[in-house]
Each structure stands twice: as C-alpha cells, then as structure tokens.
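Undergrad: let me see the structure of the following:
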Amino acid sequence: MNVYSTEEPGYDTSVSPEQESELLPCVAKRRESVKVPTTYLVGMEGSPLVKIGFTSGDPKKRLASLQTGQPMKLSLLWSSEGNHESALHHRFAPHRVRGEWFDLTPLGDPVQVVEDAILPGRGLNCSEAGDAGPSERRAEADRGCTRLCLRAQQEPSPLQQLHGGGLGGMA
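TA: Sure, this is the predicted structure:
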C-alpha cells in the first residue's frame, strides 16, 4: 500500500503494509500526546466549594494530581475544551472563597452555572469587569474574557455543538 508518495524524483515515501502496521501505534501514541486546552470544575466531598481550573493535558490526570494534596475526595464534575479559566474566575470573583475555589451554590447548580456562563450571549459578559484595581491578574482575566467573547461571536459553544446548534429549551 502506498500511503505516502511524491512526484519528486529520488524521493520515495511509500510505505509497505508491514511498515504501516509498525507505524500506526507510533502515530496513535503521538496523537494521544497532543495537548488539548481544557477548563474543568472539580468538587470536594462534603463541601459546596468547586475549583475552576485549566489544564493543557488530561483533566483526569490533573484531578489525580490535585487529589494528592487533599484529605477529602475530589471529583471531576465538568470539563470543556478551551481555556475559559480566567474569564470564569473573573465572572465569579464575588463567589471566590480562596484561590481557585468558589462557592457557586447561591447561583444554583455549579455545573449548570458554569455551562451557562460559557454559552455565547449568556453569563460571561466582558462589561462585568467590576471595580478591582489594576493588576496583572486583572489584566489576564480581561484578556481571557475578551478572547472568550470574541470566540463566542464566531463559533458555537461545545454545549451548543453537542445539541446540534440548538439548546433544546435551555435558552
């Protein structure tokens, strides 16, 4: 089977079936190593607190890493491709308890609240900047919010894609 070839003389990249079967595991492993930016929500057993975080790797591996330093059981409640962390931190700053841990229960179910926040035209509003003083962290949050808002105008959210472009009564 000639999987790869080119018209250039002296340049043969054809692959035999045996070579192809040897290369496939390598290609699959390489594909698995590609880092996908992911925003996640982690819950802590016995607590209303949730952690809004970001990883460039597997959220389950990140959860295992977080669990090492926690006496209470942590669980991955939600994840979505893309880096929404700064914008979500900015949006939910009034509900921050400490660091990346938030109590979103006054707003409803934390998973639904976060999902709603990343939907275009809902929740994450770049004008909700608040009155925090200028700082590097604030500037980073503003940049994240701006990127998220610009992207939201151009493409459907992962949740909208899941529902075929419609929200099935969730609007």
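Undergrad: only C-alpha atoms for contact and neighbour calcs from this point on.
TA: Noted.
Undergrad: buried ones in the longest helix along the chain?
TA: Secondary structure of the chain per DSSP state H: the longest helix is helix 136-154. Using 16 or more other Cα atoms under 10 Å as the test for burial, helix 136-154 gives 138, 141, 142, 144, 145, 146, 148, 149, 152.
Undergrad: how about the nearest residue to residue 46, chain neighbours excluded?
TA: Of all residues not flanking residue 46 in the chain, residue 72 sits nearest, at 7.9 Å (Cα to Cα, 6 or more residues apart in numbering).
Undergrad: to compare with the earlier structure, here is another sequence to fold:
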Amino acid sequence: MTKKGTVYLINAKGTNRYKIGYTNRHFEQRLTELSGGQSPFPLIATKTIIVEDAHTIELGLHHKFASQRMHGEWFEFNSRQLKEVCKTMDQATLPLPKGLPFLLMIAGLITLLCPLFLKQCQQPQFKTTPSIHRPK
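TA: Below is the predicted model of the structure:
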C-alpha cells in the first residue's frame, strides 16, 4: 500500500552535502527533528515534493544518485548535479496516464531490487586450500 508523503532535499548550510529523505508527517516537524541534534550544521530545505508513494520515490533517488552518496542518506552534489536532482524530483510529480502508474511502480521496484537479488544469487567463491595428509 502506498502512502502519500513528502520527499525532501535538505542542505547542510555551508556545504555541498544534501539529505534525500521522505516523511509521511508534516515536513516542518521532520526538519525540526533533524535540526535538533542530528546535524552539526544548520539545515535548509532546498526542495520538497508531495507524492503518492514517497518511500518509492526516495528509494529511486537514492539509487539514481548512489555514486554521490557520502553516508547513509547524505549525498554530495555540485551545482550541476543539484539541478539534476531537483529536475528528477519535479518529474516525479508529473501525472501519469491511467493504468501506467502500477506498471511503472513495478518496473521501478524491479530496477531497484534486481541488483540486490542478483548479488544474493551469485555462487559463493571458495578458495581451494591444500589438502592435509594425515599419517596412518
């Protein structure tokens, strides 16, 4: 079941570090919570979007920008990358034709989960060790 929520991009003021997250509560509550001890920097909301399936959108953003991930949900973006993140967030708010949202959600989940599944399915690599010969 999908839940409507807010996907947010917040900046640690004075840095190129941004947190991509989501909340199903009021965004202001979440920002206050994050600012109250979880960051040594003042936090500034850069962009927020309200979407039907906030958690899936957040996971998609994490996946798309994984190469810029610094720690947990924190990423480092230069100005070009930041524009791309904001554009991607805007695209997530565009209405989809009827019937297509479900198929796109499934395709998105497959895209996100396939690498994890394939990694688990790989055969374990065993190193051969020399045999131990015991005298009779």
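Undergrad: TM between them?
TA: Here the TM-score for the pair of chains, by TM-score structural alignment, normalised by the length of structure 2, is 0.59; 96 aligned residues with a Cα RMSD of 3.1 Å.
Undergrad: hang on, the earlier thing: farthest pair within the buried residues of helix 136-154 of structure 1?
TA: 138 and 152 (20.7 Å; Cα to Cα).
Undergrad: kindly provide the distance from the aligned residue in structure 2 for residue 62 of structure 1 to residue 74 of structure 2.
TA: Under the alignment (TM-score structural alignment), residue 62 of structure 1 pairs with residue 30 in structure 2. Remark: distance between residue 30 of structure 2 and residue 74 of structure 2 (Cα to Cα, to the nearest Å) = 15 Å.
Undergrad: which of those two has more residues huddled nearby?
TA: residue 74 (20 against 16; other Cα atoms under 10 Å).
Undergrad: tell me the counterpart of the more buried one in structure 1.
TA: Aligning on TM-score structural alignment places residue 74 of structure 2 opposite residue 101 in structure 1.
Undergrad: hang on, isn't that match packed against residue 47?
TA: No: checked against Cα atoms under 8 Å, the pair residue 101 of structure 1 and residue 47 is beyond contact range at 10.9 Å.
Undergrad: which SSE is the residue most central in space within structure 2 in?
TA: What sits nearest the mean C-alpha location of structure 2, by Cα atoms, centre = their mean, is residue 62, with 2.3 Å. Using DSSP states H and E, residue 62 of structure 2 falls within helix 54-64.
Undergrad: and residue 33 of structure 2, how many residues sit next to it?
TA: 11.
Undergrad: for the buried residues of helix 136-154 of structure 1, give me TSV that also has distance to residue 96 of structure 1.
TA: TSV is the format used below for the buried residues of helix 136-154 of structure 1 (distance: Cα to Cα, whole Å):
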residue	distance to residue 96 of structure 1
138	14
141	14
142	17
144	18
145	17
146	21
148	20
149	22
152	24
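Undergrad: which one of those residues is nearest to residue 79 of structure 1?
TA: So of the buried residues of helix 136-154 of structure 1, ranked by how close each gets to residue 79 of structure 1 (Cα to Cα), first place is residue 148, at 15.9 Å.
Undergrad: quick one: the strands in structure 2?
TA: 5-12, 17-23, 43-51, 69-71, 74-76 (DSSP state E).
Undergrad: could those strands go into a markdown table alongside distance to residue 120 of structure 2?
TA: A markdown table is the format used below for the strands of structure 2 (distance: least, Cα to Cα, whole Å):
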| stretch | distance to residue 120 of structure 2 |
| --- | --- |
| strand 5-12 | 29 |
| strand 17-23 | 26 |
| strand 43-51 | 31 |
| strand 69-71 | 22 |
| strand 74-76 | 26 |
